[in-house]
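>>> Just a sequence and a predicted model for now, questions to come.
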Amino acid sequence: MLHAAVRFYDRIPVLVRLLFIILLILTSFSFILHVLEPGAFPTFFDAVWWAVVTSTTVGYGDFVPKTMTGRIFAMILILFGIGFVLFFVTNLASSTVTEQHRWQKGTLPSSFCGHYIIANWNERSRQFIEQIQRAYPNRSVLLIDDQLVESPFHNSRRLQFIKGSPTLQSVLRHANIRQARALVITSGLEGTEQQADAQTILTLLTAKHYSGDIYTAAEILTSDQLPNARHAGADEIIASNMISSLLMTESLEQQGIAETITLLLDVEASPYLRSIPCPEEWIGKTFKEIGCLAPSRGILPIGISGENKTTLHPDKENVLQEDQSLLVLESSR
């Protein structure tokens, strides 16, 4: 029993230990002075009040011990109590400064839950974080990067930086990936595109091994690595170079197509494109029937997604299945 208590005490943070010792000293001396001098300290609370103002060097003088024994105990409280109080305040200030420094340097483990994790810092990461803050202001975002010297975020409780490589389980553990909502892996800036894709796939494998349920979206630059990213467990693959080339190609013949696609994906634009699970009452209905029911919900169905396949403008007689999702245009968020 004693050994268990000692082990429990050893696991308690130093500041909590100090606070416990201070409270024990104050209540003990308060009880002793209340018992020794009930006339000078009519109630236990009066004795506690005196002990607090004495140990913090305030000393109002409204309650004072009268007897020699009481004054001896008061001197002991002044010598020990003030020392412990000052030590506690000094350590509290030091711990606050240290924690802020660790937060800025990216060495403080995260306590976020339901947050987005984004791997690697670049212009896409910055824009992604800005979009998340505008669309979901209450969502926390955590950045993992091993090139940054300190956090690019300032004075934000919903943004945190963890320094390290996202390919390491220890770094993902500090990012609290098992409590995260999703992991987004952007391509690093170092090396060639092939090297960046290899790093992305290694990050995918590490994340899926450590937290198999985490939803992952990975940016892949080269078409050769798309199958490997799927095998690595990517739930969503963003072929950024392919998307850019498609937009540039179509923009040559269809002016305004790039702007249209951008507006459909903009979280602040209306209407916007989104994917929704199939409503239970729509399962088994044809796409034509869904098209008649959807306007009452303020949405316009444009496609069906399921089994790693997306079909835009499907056949009107296509029957919606339980495991499928609808791609819709919605007028308001």
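All right, it came through fine. Residues are numbered from 1 along each chain as shown.

>>> alpha carbons only for contacts and neighbour counts from here, please
OK.

>>> buried residues in the helix or strand hosting Gly303?
Assigned by DSSP states H and E, Gly303 belongs to strand 299-306. Neighbour-count burial for strand 299-306, with 16 or more other CA atoms under 10 Å as criterion, is recorded at 299-305.

>>> What of stretch 204-221?
So for stretch 204-221, counting by 16+ other CA under 10 Å, buried means 204-208, 210-211, 214-221.

>>> Just give me the longest helix of this structure.
Ranked by number of residues, the top helix in the chain under DSSP state H is helix 68-105.

>>> And here is the other one:
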Amino acid sequence: MYCADWVKILLLAIIRLIKRALMKLAQRRIVSILILFLTFAIVNGTLFHYFEVINGPQKNLTYFQSIYWAIVTMATVGYGDIVPQTFAGYIIASLTIVLGIAVFTLLVSTIAEAFLRQSLRRYMGLVKLKHVDVVVVGASEICREAIDELRNSGRGYRIAWVLEERPRAPPEDIDFVVGNPLDEDTLIRAGIKSAKHLIICILDDSATIHIALMAKRLNKNLKIAAIAKSNKTKELLEEAGVSIVVPLRIIGRELASAVFEPSVTLFVDEVTSSRGIADLIEVPIDHNLSGMTPEEVVKGLEHRDRAHRYVPLMLVKDSGDRIAAPDSGTKLKSGDKLVVLKAKRNTE
């Protein structure tokens, strides 16, 4: 078993080296053909200038115009504003057309092939993403709901979605990466090294712990939110540096509330979605808001947003202590966070 693992690791390393070599070769091919095209243009333009201008009748043409003629001719445009007038010029023009068609066609087809290959890799989820804000790992409906909430938050997050296979109907504005989320290379392709947040919505505790540890090793400043099926997993994830751990037992609380206080369940469902008439938002207290009261903060929010009412529900102190329904006279300090209910005003 140990030997088989080493063989697997070796094969993966060889495949990665081949991929990188092919990509570099494709890039060098475009550059090589472009250099060849420009070289032919300079040589043919110089010959045209020599026979048509220096030793020919077109004394009014500059060297730049001769190069321009060569490029236009090789690109098969042929404006006709500059034409050869000597026998040598006709020969050079003929060679320029024949060589130009071959080289220019090769250049265009190579560039088109590179774009097509990149588009196909993006379609298959094989590209390496950059400038990602949030990485979401998992293929469950929980992940889709998390992505929808991020999209509807209005904060312009760039999201990378990591799945083991291509989704049937991926959102048009979401980039996805196909691969094994337990593989470090998959997370790197998803942009985990520069991302600010990671959401792990896999219902497998061991996989969740593995991904969290690997992600933290790749990006120490990463903020992670994850699901835990058991209390033990919750403790391990918190010890691993996961910022927020959502236990599955919270679903049990929701189901119980649906029996003896269904309105509470409806309220929680409403305020945890940005698509309804109400939403829970977090207001970070910075130096501008420090020293103010929750009531003053809420009045400032309502002054800027006339379409909504704001109600302070909880104060999370910088120390981590939580105060439900804080008094209106409570002085806020820098680093605190105020959880506020944002509700649409009734216009009736």
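Nice, I can see it. Note that the structure is a prediction, hence the values are computed from the model and not measured.

>>> and after the strand holding Gly303 of structure 1, which helix or strand comes next?
Heading C-terminal from strand 299-306 of structure 1 (DSSP H and E), you reach strand 309-312.

>>> What lies in contact with that next one?
With CA atoms under 8 Å, 6 or more residues apart in numbering as the test, strand 309-312 of structure 1 has contacts from 302-305.

>>> Contacts for the strand holding Gly303 of structure 1 next, please.
With CA under 8 Å, 6+ apart, strand 299-306 of structure 1 has contacts from 290-291, 294, 310-314, 320, 323-331.

>>> try it again with 10 Å
For strand 299-306 of structure 1, contacts defined as CA atoms under 10 Å, 6 or more residues apart in numbering pick out 271-278, 287-288, 290-295, 310-315, 318, 320-332.

>>> now, which of the residues you listed lie within helices?
287-288, 290-293.

>>> Spell out for me the PyMOL command that would select the buried members of those.
In PyMOL, a selection of the buried entries from those looks like this (16+ other CA under 10 Å):
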select buried, resi 287+290
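
>>> quick one: the strands in structure 1?
116-119, 141-145, 159-163, 182-185, 215-219, 236-238, 272-277, 299-306, 309-312, 325-330 (DSSP state E).

>>> Relative to Asp62 of structure 1, which of those strands is closest?
Of all these, strand 159-163 sits nearest to Asp62 of structure 1, with 48.8 Å by CA to CA.

>>> Tell me the residues of structure 2 aligned with the closest one.
Using TM-score structural alignment, strand 159-163 of structure 1 corresponds to residues 174-178 of structure 2.

>>> Quick one: residues in contact with that stretch.
121-129, 132, 135-137, 147, 151, 157-167, 170, 186-191.

>>> in that stretch, what counts as buried?
Buried-residue list, stretch 174-178 of structure 2, by 16+ other CA under 10 Å: 175-178.

>>> go on, stretch 3-21 of structure 1?
By 16+ other CA under 10 Å, the buried positions in stretch 3-21 of structure 1 come out as 18, 21.

>>> And Arg309 of structure 2, which helix or strand is it part of?
Going by DSSP H and E, Arg309 of structure 2 is part of strand 308-316.

>>> could you give the angle of that strand to strand 337-344?
Calculated by axes from the mean of the first three to the mean of the last three CA atoms, to 10 degrees, strand 308-316 of structure 2 forms an angle of 160 degrees with strand 337-344.

>>> I'd like to know how far the closest residue to Ile67 of structure 2 other than its chain neighbours sits from Phe104 of structure 2.
Closest residue in space to Ile67 of structure 2, ignoring its immediate chain neighbours: Gly45 at 4.3 Å, by CA to CA, 6 or more residues apart in numbering. Going from Gly45 of structure 2 to Phe104 of structure 2 by CA to CA, to the nearest Å gives 16 Å.

>>> which of these two has more neighbours?
Gly45 (24 against 19; other CA atoms under 10 Å).

>>> Let me see the contact set for the counterpart of that one in structure 1.
For Gly45 of structure 2, the aligned position in structure 1 is Ser30, judged by TM-score structural alignment. Ser30 of structure 1 is in contact with 24, 36, 41, 43-52, 73-74, 77, counting by CA under 10 Å, 6+ apart.

>>> related to what we said a few turns ago, tell me the one of the contacts of strand 309-312 of structure 1 nearest Tyr9 of structure 1?
Using CA to CA, the contacts of strand 309-312 of structure 1 come closest to Tyr9 of structure 1 at Ser305, 55.2 Å.
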